[in-house]
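Enquirer: sequence first, then the predicted structure:
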Amino acid sequence: MPAPPRLTTIGFDADDTLWQNEQFYQATQARFLELLKDHAAPDDLQDRLLQVMLRNIKTYGFGIKSFTLSMVDAAIEVSDGRAPASVIKDILAAGREMAAHPVEILPHAGETLQALAGQYRLVLITKGDLVDQERKIAQSGLGGLFEAVEIVSDKNRATYERIFGRHGGGPAASMMIGNSLKSDVLPAIAAGSWGVYVPHDLTWAYEHAEAPEDEARFRQVADLGDIPGLVAEIARASGT
């Protein structure tokens, strides 16, 4: 059996892997629930908003703009069109506040990227609104550590096959690191890459999935601080 190819390329997710993201969505959702409390119970509002968001992903994609438009849609639906203009105005203001929020880097992100940069080809692979993702990358100060940045509409097997084929030696010589089993880990492993799960305390329901414990190329770490050691371990095991 031929030896596995040497690990050359490492992909990193951005939101809730390198910097905080979901906490701002949840805070804004709580604000939405308060604004619409006269029209539905909180649990019903949450369910309706999730349904609208999942429906709108097909049209608007992921990100703050899609989320804001989904809140507007849900407000109109749950109020049977009676939501006052002031509520719609407040929802739009909440979306703008999210888009202007300073980037909050997660622990160990900077030092981990610095430890790996130069030894491996680092690629930032993130989905969401182009303008918002570009803003966060610029504000983070981490963009210069990546040899390539890919802002994609979604993440699936074909995404990783394409990106790792273009920026590295192919999926088998690559690793994807992120907080979403559904978007970062499972499709990367399906493409033939290593998939490393870095749990975050807050994860959107859409991103939930079961950990592929039986997959030989699946790993889980406590936080980004464990990544350099894991990468070194995999390199030693492959004889590189």
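Expert: Arrived safely.

Enquirer: CA atoms for contacts and neighbours, from now on please.
Expert: OK.

Enquirer: can you list the buried residues in the longest helix belonging to the chain?
Expert: What stands out as the longest helix in the chain, according to DSSP state H, is helix 42-60. Of the residues in helix 42-60, 42, 45-46, 48-50, 52-54, 56-57, 60 count as buried by neighbour count, 16 or more other Cα atoms under 10 Å.

Enquirer: just checking, what packs against it?
Expert: helix 22-35, helix 64-78 (3 or more Cα pairs under 8 Å, 6 or more residues apart in numbering; DSSP states H and E).

Enquirer: so can I have JSON lines of those helices showing distance to Ala172 and mean neighbour count?
Expert: As requested, the helices and strands packed on helix 42-60 are arranged in JSON lines below (distance: least, Cα to Cα, whole Å; neighbours: other Cα atoms under 10 Å):
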{"stretch": "helix 22-35", "distance to Ala172": "30", "mean neighbour count": "17"}
{"stretch": "helix 64-78", "distance to Ala172": "33", "mean neighbour count": "21"}
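
Enquirer: ok, back up a step: just name the closest of the buried residues of helix 42-60 to Ala232, please.
Expert: Out of these, the one with the shortest distance to Ala232 is Ile57. That distance is 38.0 Å, counting by Cα to Cα.

Enquirer: okay, one more to line up with it:
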Amino acid sequence: MRAITTVGFDADDTLWQNEAFFRLTEARFLDLLSDYAAPEHLGERLLAAERRNLGHYGFGIKGFVLSMIETAIEVTQGRVAGPVIAEILAVGREMLAHPIELLPHARAAVIAAAADHQVLLITKGDLLDQERKLAQSGLGELFHGVEIVSDKTPDAYARVFARHGGVAERSVMVGNSVKSDVLPVIALGGYGVHIPHGVTWALEEAEAPLGHPRFHSLPDLGGLTALLQALHIRTPQ
């Protein structure tokens, strides 16, 4: 087995909380428009708008807010009141200002991985918001490189690893999304470590490649160091 030289970490819902705030905001949105449609219908319409708009706005809070506004206009047939739009914008600003909540073992896991490997933060979403969250997390100085990409595809990962002098076959990616953090890296010949989060966005759901020799799952980041050691993938000194 070739030594692993690079360990990549996802950010949202791997190192810090994220999706829970989207769910709370969505609940407020459904309540705002409860006079126009049932919550289940509104939720479906919002998800459809998010899926439609990913190619235009990308991932993140700003695209989510625009999708909420679009959905509000659609379900009210253009009659949505100005105060409702103002409330949607206000909750979006609240999301952008929400303090960072690190998940258990996040800092210790990054420190331990950095002792023997090049560690990269590889995340997607709005550039300014991701930079804000990283700065507030206190983890920024622990990474050898930070990459904020528009989407997590095999090609995107290959470019990231190459920019930092590595190759996918000697890399591990750690994250909560099987679709974005695990499958693309395994497809390139690397290792994927899934850290499930209690809340997963519908557009990030995918089947885990159970039984694949380069796929691993842990209940939280507390077991990552032991997994790296067990796989004998620590970089030789």
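Expert: Perfect, I can see it now. Treat the numbers as computed from the prediction; the structure is a model and nothing was measured.

Enquirer: if we can go back for a sec, how big's the offset between the longest helix of the first structure and the second structure?
Expert: Aligned to the second structure and superposed, helix 42-60 of the first structure gives a mean residue distance of 0.3 Å (mean Cα distance after the TM-score superposition for the first structure).

Enquirer: tell me the angle that helix makes with helix 64-78.
Expert: Angle, helix 42-60 of the first structure to helix 64-78, by axes from the mean of the first three to the mean of the last three Cα atoms, to 10 degrees: 130 degrees.

Enquirer: residue range for helix 42-60 of the first structure in the second structure?
Expert: Following TM-score structural alignment, the aligned partner range for helix 42-60 of the first structure in the second structure is 39-57.

Enquirer: hmm, Leu134 and Pro99 of the second structure touching each other?
Expert: No - Pro99 of the second structure is beyond contact range of Leu134, at 11.0 Å (criterion: Cα atoms under 8 Å).

Enquirer: contacts for the longest helix of the first structure next, please.
Expert: 33, 36, 66-67, 70-71, 73-74, 78 (Cα atoms under 8 Å, 6 or more residues apart in numbering).

Enquirer: got a list of what the counterpart of Pro187 of the first structure in the second structure touches?
Expert: Under the alignment by TM-score structural alignment, Pro187 of the first structure pairs with Pro184 in the second structure. Pro184 of the second structure makes contact with 152-154, 157, according to Cα under 8 Å, 6+ apart.

Enquirer: what ranges does the second structure have for its helices?
Expert: Along the second structure, the stretches classed as helices by DSSP H are 19-32, 39-57, 61-75, 82-97, 106-114, 127-137, 154-163, 183-187, 224-230.

Enquirer: JSON lines for those, including distance to Val146 of the second structure?
Expert: Rendered in JSON lines, the data for the helices of the second structure read as follows (distance: least, Cα to Cα, whole Å):
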{"stretch": "helix 19-32", "distance to Val146 of the second structure": "21"}
{"stretch": "helix 39-57", "distance to Val146 of the second structure": "21"}
{"stretch": "helix 61-75", "distance to Val146 of the second structure": "20"}
{"stretch": "helix 82-97", "distance to Val146 of the second structure": "20"}
{"stretch": "helix 106-114", "distance to Val146 of the second structure": "13"}
{"stretch": "helix 127-137", "distance to Val146 of the second structure": "9"}
{"stretch": "helix 154-163", "distance to Val146 of the second structure": "9"}
{"stretch": "helix 183-187", "distance to Val146 of the second structure": "17"}
{"stretch": "helix 224-230", "distance to Val146 of the second structure": "20"}
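
Enquirer: for Thr200 of the second structure, find the nearest of these.
Expert: Taking Cα to Cα, helix 19-32 is the member of those nearest to Thr200 of the second structure, at 6.8 Å.

Enquirer: what's the average distance of that closest one to the first structure?
Expert: Mean deviation of helix 19-32 of the second structure from its aligned counterpart in the first structure after superposition (mean Cα distance after the TM-score superposition for the first structure): 0.3 Å.

Enquirer: likewise for stretch 82-91 of the second structure?
Expert: Superposing on the first structure and averaging over aligned pairs (mean Cα distance after the TM-score superposition for the first structure), stretch 82-91 of the second structure comes out at 0.3 Å.

Enquirer: equivalent range in the first structure for that stretch?
Expert: Stretch 82-91 of the second structure corresponds to residues 85-94 of the first structure when matched by TM-score structural alignment.

Enquirer: list the buried residues for that stretch?
Expert: In stretch 85-94 of the first structure, the ones that count as buried by 16+ other Cα under 10 Å are 87-88, 91-92, 94.

Enquirer: pick the one among those closest to Asp214 of the first structure.
Expert: Comparing those against Asp214 of the first structure with Cα to Cα places Ala94 closest, at 42.3 Å.

Enquirer: returning to that earlier point: closest to Asp201 of the first structure among the contacts of helix 42-60 of the first structure?
Expert: Taking the contacts of helix 42-60 of the first structure together and measuring to Asp201 of the first structure by Cα to Cα, the closest member is Phe67, at 20.4 Å.

Enquirer: for that closest one, which non-adjacent residue is closest in space?
Expert: Nearest non-adjacent residue to Phe67 of the first structure, counting by Cα to Cα, 6 or more residues apart in numbering: Met53, 6.6 Å away.

Enquirer: please apply the same query to Thr153 of the second structure.
Expert: In space, not counting the residues next to it along the chain, Thr153 of the second structure is nearest to Pro184; the distance is 5.8 Å by Cα to Cα, 6+ apart.

Enquirer: could you check which residue of the first structure pairs with His117 of the second structure?
Expert: Alignment note (TM-score structural alignment): His117 of the second structure maps to Tyr120 of the first structure.

Enquirer: which one of Pro99 and Leu134 of the second structure has more residues nearby?
Expert: Under the criterion of other Cα atoms under 10 Å, the comparison of Pro99 of the second structure against Leu134 puts Leu134 first, with 20 against 13.

Enquirer: what's the counterpart of that one in the first structure?
Expert: With TM-score structural alignment as the criterion, the equivalent of Leu134 of the second structure in the first structure is Ile137.

Enquirer: same thing with Leu221 of the second structure?
Expert: In the first structure, the residue paired with Leu221 of the second structure is Leu224, using TM-score structural alignment.

Enquirer: got the contact list for its match?
Expert: Leu224 of the first structure is in contact with 107-109, 112, 198, counting by Cα under 8 Å, 6+ apart.
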